[in-house]
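Asker: Everything below, folded, please.
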Amino acid sequence: MNAAHSAPIDWTAVRADFPVLTREVHGKPLIYFDSANTGQKPASVIEAVDDFYRNHNANVSRAVHALGSEATEAYEGARAKLARFLNVRVEELVLCSGTTFAINLVAYSWALPRLRAGDAIVLTRMEHHANIVPWQLVAQRTGATIKVAEIDARGQLDLNQLYSLLTPEVKLLALTHVSNVLGTVNPVREICREARKRGIATLVDGSQAAPHRPLDIAAIGCDFYAVTGHKMSGPTGTGALWARREHLDAMPPFIGGGEMIKEVRFEGTVFADGPRKFEAGTPNIAGFVGLGAAVDYLSALGMAHIDAREQALLAYANEALSQVPGLRIFGQAQEKAAVISFLVEGAHAHDLATLLDLEGVAIRSGHHCAHPLMQHFGVPATCRASLAFYNTHDEIDAFVAALNKVRKLLA
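Answerer: Sure thing, here's the model as predicted:
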C-alpha cells in the first residue's frame, strides 16, 4: 500500500514532471482533460523506457548473458511493484496488454469452458464495451444469457435490482469499479461480498480506478481484477489481470507459444504454472519497465493524495460548469471520480470538442465505448472532461471560458 506523506505536495512541481503539458496546440497552451482516455507520462517513465532500450535491451527469461539477466530482473521487478501497488501476491498477477486482453483472457479461459445453456452472466448498464463484447461472444458460443443491472437518475447502480438478478443460474458478475463515462465509483467490496454469498464469481474492471484512488484488491474480495497501464501514466500496451490462484491453476492457456511451457513434445505439452501459463511470446518488456517507473511515481506521491487532489479539482469544475447556461452533466453519483460527461443545449458533442480543441482544450467526444449507456440517456454522444492530479484550477477556468466562447459560436 502507499505510504502517507507528512509534507504537503507541491502540485506545480508535480505538473512540471510531465513534458507534454508544456506544449501548445493551435497556438494556445495545451489543456489536457482526457486522462480517462490515456494518462500523460512523467519524465521518469519516458526516461526508464529510453534507458532500457539504450542500455539493457534483451529478451526476458531466455538468456544467461548480462543483458538478458538485466532485462529479466527489470521486467519481473515491474511485476513485483505492480503487485505491491494492488496489494496482491505476485504469483497471481498475469502481465498483459491491458484490461481488454485481461477480460478476454477470463472470458475464453475461465468462462468458455464452464458456461452452459441456461447459465447467465450479469453486467451493468455503465460497462465499457471491453466488459460487454467478450461476454456476448462467450454467451453466443455456450448458450448462456446476459442480464443487465440498471442505474438510477444519478448514474448509480440500483443495488436492489442488481441483487435481485443474482439468481442461481448466474455464474459471473462483471462490473466496472469506476465508470469511464459517469465517474461513478461502484461499491465493489459490498457487491462482491453479496455475489460471493451466492457462489457467483466476480470480475472487476479497474481501468479507471487504479490511476486515481488507493487500491486494495485483497480487501475487495473479487475473483478477477483488471488494470490498464497507460491510464496509470505508464506506456501503452501494458496492463495486468489479477486472479485467485485456484482460478489460474484451473484455467487452460488462452494463447500458446514460447515461454508459457515447461516441456513440449509432439505427443503433448506440459504448461508452465500461472501466471506464466498465460504469457506466451515476447512481452512488451520496455513498456513494463516504464510501468514499473509509473508505479514508483504514483506511489511516491501517494494514491490518497492523488485522490484528494482530483476530488478538489472535480468540486471546483462542477461549481464552475454549473454557471454555464444550457449545460447538462451526466452522472451525479454521491461517490464519483474526476470525470465529467456533459452536453450543451443546441450543440453537438463533436462540434463542441472540435472547437474546444482550437482553443487548446483536449476533451473527448463520442459514445466513449459505452453505447448501452448512451442509449439509456437517449443521446448519441457526450463530451467528457476527465481530470488528473497534474491539472490545475487555472486550467478549469480557461476551459470554462473556452466553453462559453464556443457555446456562443454554436448558438
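
Asker: Going by C-alpha atoms from here, please, whenever you check contacts or count neighbours.
Answerer: Noted.

Asker: what's the spacing between the residue nearest to residue 263 when sequence neighbours are not counted and residue 94?
Answerer: Distance criterion C-alpha to C-alpha, 6 or more residues apart in numbering; nearest residue to residue 263, sequence neighbours excluded, is residue 270 at 5.2 Å. Distance, residue 270 to residue 94, using C-alpha to C-alpha, to the nearest Å: 19 Å.

Asker: These two: who's more crowded?
Answerer: Remark: of residue 270 and residue 94, residue 94 carries more neighbours, 22 against 12, as counted by other C-alpha atoms under 10 Å.

Asker: Who are the contact partners of residue 343?
Answerer: 327-329, 349, 382-383 (C-alpha atoms under 8 Å, 6 or more residues apart in numbering).

Asker: Specify which member of those is nearest to residue 296.
Answerer: residue 383 (32.0 Å; C-alpha to C-alpha).

Asker: Count the neighbours of that closest one for me.
Answerer: As a burial measure, residue 383 scores 25 neighbours (other C-alpha under 10 Å).

Asker: Pull the contacting residues for it.
Answerer: Listed by C-alpha under 8 Å, 6+ apart, the contact set of residue 383 reads 341-343, 349-350, 352-353, 363-366.

Asker: what sits against residue 225?
Answerer: 203-206, 217, 241-243.

Asker: at 7 Å what do you get?
Answerer: Shown in contact with residue 225 (C-alpha atoms under 7 Å, 6 or more residues apart in numbering): 203-206, 241-243.

Asker: re earlier: let me have the contacts of residue 383 in JSON lines, extended by secondary structure and distance to residue 121.
Answerer: Shown next, in JSON lines, are the contacts of residue 383 (DSSP: H, G, I helix; E, B strand; the rest coil; distance: C-alpha to C-alpha, whole Å):
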{"residue": "341", "secondary structure": "strand", "distance to residue 121": "28"}
{"residue": "342", "secondary structure": "strand", "distance to residue 121": "31"}
{"residue": "343", "secondary structure": "strand", "distance to residue 121": "32"}
{"residue": "349", "secondary structure": "helix", "distance to residue 121": "33"}
{"residue": "350", "secondary structure": "helix", "distance to residue 121": "34"}
{"residue": "352", "secondary structure": "helix", "distance to residue 121": "37"}
{"residue": "353", "secondary structure": "helix", "distance to residue 121": "36"}
{"residue": "363", "secondary structure": "coil", "distance to residue 121": "33"}
{"residue": "364", "secondary structure": "strand", "distance to residue 121": "30"}
{"residue": "365", "secondary structure": "strand", "distance to residue 121": "30"}
{"residue": "366", "secondary structure": "strand", "distance to residue 121": "27"}
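
Asker: Return the members of those classed as buried.
Answerer: 341-343, 349, 352-353, 363-366 (16 or more other C-alpha atoms under 10 Å).

Asker: Check the contacts of residue 343 against residue 401 and report the nearest one.
Answerer: residue 327 (13.5 Å).

Asker: Here is a second sequence; please produce its structure as well for comparison:
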Amino acid sequence: MKINPSHRNQHFRRSQVVNSNHHSNFHVREHCYRRLVEISPEPIVVHSDGILTFLNRAALKLIGADSQEEMIGRSIFDFIQIDYHCIVKSRFLEIGGEDNYLDFIPIELIRIDGENIETEISSVEAFNFLGRAVIQSVIRDISARKRNDEFLIRSDKLSAIGQLAAGVAHEIRNPLTTLIGFTQLLKSKYNEPYCVIMLEELDRINLIVNEFMLLSKPQISNIKQNNVKILIDSLIFLLKAEAIINNVQIFSEIEENIPLIFCDVNQLKQVFMNIMKNAIEAMPTGGHFIIQSQVSSEKVVLRFIDQGHGIPKEQIPKLGQPFFTTKEKGTGLGLMVCYNIIEAHKGTIYIESVQGRGTTVNITLPQSLMT
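Answerer: Purely as a prediction, here's the structure:
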C-alpha cells in the first residue's frame, strides 16, 4: 500500500507540534517549580545522585555561600558531617517515588566557613529526569530551637534545686553559727592550732551555705537604669592586678553609646565578676580577654571572650548544673547562681567553647524588664 506523501508530511508536522508542546510545557513547569522553590522561606536544595543542581536563597544563606555558581556541581555530602553520611544516603535510597515524603531527621551541617550547625533534613522526589530521581531536600537550622529547649529544661532544674538548696541551707545556718561562735571562743581562750584549722573549714562550709541560699530565686529589688559600660569598666579596674599577675590583658570593646538597661546593679556585678574571674583563671599562662557588646532591637548582648584551654564539647551542656565544675577546688554553684540572676532579669546565658582556643560567654539582657 502506498502512503500519500501529503499525509506523511501532515503526520510529521503533528509530531513536531506535540514534541514542541511537550518541551514547552516542561520548561514552563520547570520555571514555575524554580520560582516556588526560590521564594520559599525554608532552605531548599535540589540534587540528583548527590550532586547539587539548585539552592534557593534561604539555603545559600544557611550554608554561607555567596552564589549558586560556587555550589552547583558539588556533592551535598561536602556539607554534611561525615558521621551522618550513611544514614542520609540510606534515606535517599528509601524515597523511590514522588509521593514518598520522608520525615525530618537531625544532622550536622558544615557551612562554607567550616562552622558546624545543628539542622534537620527531610527529602522528597521532585520529579524524574531521564530515569534519575531529582530530590528536593528541606534543611532547617534547629540550633536556636535546641538552645531554647535546653534553657527551659535548665530553668526548671534551677527552680527545683534552688528551693531545695535554700531550705537545706536555712536549716544548716543556725547550728553552723553556733559552731563558729564556740570555736572562736575556744581559740581566744586556749589558742589551740586545731581551732585555726576548724575555723578555716567552718568558714568554707559557711561559704557553701551562702551559695546555697543564693540558689533560691533571686529577688531583684533594686531595679534602676544602669550603664553596663561603667559597671564593667569598674570591674576591670578591680581585676587589673589579678590580670597582671596572670599575664592577662583585658580589652573592653563595649560601645560608648550602649543603651541603659534596667537591672539590679549589685546582682549583675556578681555575675560579671564571676565570669571575668573564671576567664582569667582559665588562662594561667596568659592571653587576651575581650569584652564586646552588640545592640539588637530591644536587647543588649555582651560577649566575654577568653583564650583559655577551653571546655570539652560534651561538658558544655552540664555547665550551670549544681556541683559540676571544671575547677579543681570549685563547687559548681557560682555559675548556677549566675544563671539564676540572669534568668530573673529575663535574660539568657549561652556558652560556646573550643578546646585549645578558648571560651565565649554570651549574655543577652533586655533594655527593659517591663512585661
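
Asker: Let me see the TM-score of these two.
Answerer: The TM-score (TM-score structural alignment, normalised by the length of the second structure) is 0.24; 150 aligned residues with a C-alpha RMSD of 7.2 Å.

Asker: sorry, back to before: tell me which of the contacts of residue 343 of the first structure is nearest to residue 159 of the first structure?
Answerer: Distance to residue 159 of the first structure, by C-alpha to C-alpha, is smallest for residue 329 among the contacts of residue 343 of the first structure, at 22.4 Å.

Asker: okay but the closest one is in contact with residue 344, surely?
Answerer: No: counting by C-alpha atoms under 7 Å, residue 329 of the first structure does not reach residue 344; the two are 8.9 Å apart.

Asker: Neighbour count: these two, which is higher?
Answerer: Counting neighbours by other C-alpha under 10 Å for residue 329 of the first structure and for residue 344 shows that residue 344 has the greater number, 21 against 18.

Asker: before we move on, the earlier item: from the buried ones among the contacts of residue 383 of the first structure, pick the one nearest residue 105 of the first structure.
Answerer: Nearest to residue 105 of the first structure, judged by C-alpha to C-alpha, of these is residue 366 at 27.4 Å.

Asker: now the closest one: how far from residue 376 of the first structure?
Answerer: For residue 366 of the first structure relative to residue 376 of the first structure (C-alpha to C-alpha), the value is 15 Å.

Asker: Tell me the helices and strands packed up against the longest helix seen in the first structure.
Answerer: In the first structure, with assignment by DSSP state H, the single longest helix is helix 66-86. The contact analysis (3 or more C-alpha pairs under 7 Å, 6 or more residues apart in numbering; DSSP states H and E) places helix 66-86 of the first structure against helix 285-301.

Asker: can we see that at 10 Å?
Answerer: strand 93-96, helix 217-220, strand 239-243, helix 285-301 (3 or more C-alpha pairs under 10 Å, 6 or more residues apart in numbering; DSSP states H and E).

Asker: Now the element after the helix or strand harbouring residue 92 of the second structure, going C-ward?
Answerer: Taking DSSP states H and E as the definition, one finds residue 92 of the second structure inside helix 85-95. Sequence-wise, the next helix or strand downstream of helix 85-95 of the second structure (DSSP H and E) is strand 105-110.

Asker: what helices or strands is that following strand leaning on?
Answerer: For strand 105-110 of the second structure, the elements it packs on are helix 57-63, helix 85-95, strand 116-129, strand 132-141, judged by 3+ C-alpha pairs under 10 Å, 6+ apart.

Asker: switch the cut-off to 7 Å
Answerer: On a contact count with 3+ C-alpha pairs under 7 Å, 6+ apart, strand 105-110 of the second structure meets strand 116-129.

Asker: packing partners for the strand it packs on?
Answerer: If you count contacts as 3+ C-alpha pairs under 7 Å, 6+ apart, strand 116-129 of the second structure packs onto strand 105-110, strand 132-141, helix 143-190.

Asker: got a list of contacts for the second one?
Answerer: Right, strand 132-141 of the second structure. Here strand 132-141 of the second structure has contacts from 42-48, 118-128, using C-alpha under 7 Å, 6+ apart.

Asker: separation between the nearest residue to residue 147 of the first structure once chain neighbours are set aside and residue 248 of the first structure?
Answerer: Leaving aside its chain neighbours, residue 147 of the first structure sits nearest to residue 122 (4.8 Å; criterion: C-alpha to C-alpha, 6+ apart). The gap separating residue 122 of the first structure from residue 248 of the first structure is 22 Å, by C-alpha to C-alpha.

Asker: Can you name the element that comes right after the host helix or strand of residue 171 of the first structure?
Answerer: Element membership of residue 171 of the first structure, judged by DSSP H and E, is strand 170-176. Sequence-wise, the next helix or strand downstream of strand 170-176 of the first structure (DSSP H and E) is helix 188-197.

Asker: Next, the angle strand 170-176 makes with that next one.
Answerer: 170 degrees (axes from the mean of the first three to the mean of the last three C-alpha atoms, to 10 degrees).

Asker: So for residue 138 of the first structure, which of the helices and strands packed on helix 66-86 of the first structure sits nearest?
Answerer: Comparing those by C-alpha to C-alpha, strand 239-243 comes nearest, at 18.6 Å.

Asker: and the angle for that closest one with helix 66-86?
Answerer: Using the same axes, to 10 degrees: strand 239-243 of the first structure against helix 66-86 is 60 degrees.

Asker: which helices and strands does strand 239-243 of the first structure pack with?
Answerer: If contacts are counted by 3+ C-alpha pairs under 7 Å, 6+ apart, strand 239-243 of the first structure sits against strand 93-96, helix 99-105, strand 224-228.

Asker: Name the stretch among these that sits most buried.
Answerer: The highest average neighbour count among those, using mean count of other C-alpha atoms under 10 Å, belongs to strand 224-228 at a mean of 28.

Asker: Report the separation between residue 386 of the first structure and residue 100 of the first structure.
Answerer: Using C-alpha to C-alpha, residue 386 of the first structure is found at 20 Å from residue 100 of the first structure.

Asker: now swap in residue 320 of the first structure and tell me
Answerer: Distance check for residue 320 of the first structure against residue 100 of the first structure: by C-alpha to C-alpha, it reads 35 Å.

Asker: do the same with residue 173 of the first structure
Answerer: Going from residue 173 of the first structure to residue 100 of the first structure by C-alpha to C-alpha gives 17 Å.

Asker: and what of residue 76 of the first structure?
Answerer: Applying C-alpha to C-alpha to residue 76 of the first structure and residue 100 of the first structure gives a distance of 22 Å.

Asker: Isn't residue 228 of the first structure up against residue 241?
Answerer: No: using C-alpha under 7 Å, residue 228 of the first structure is not in contact with residue 241, being 9.1 Å away.
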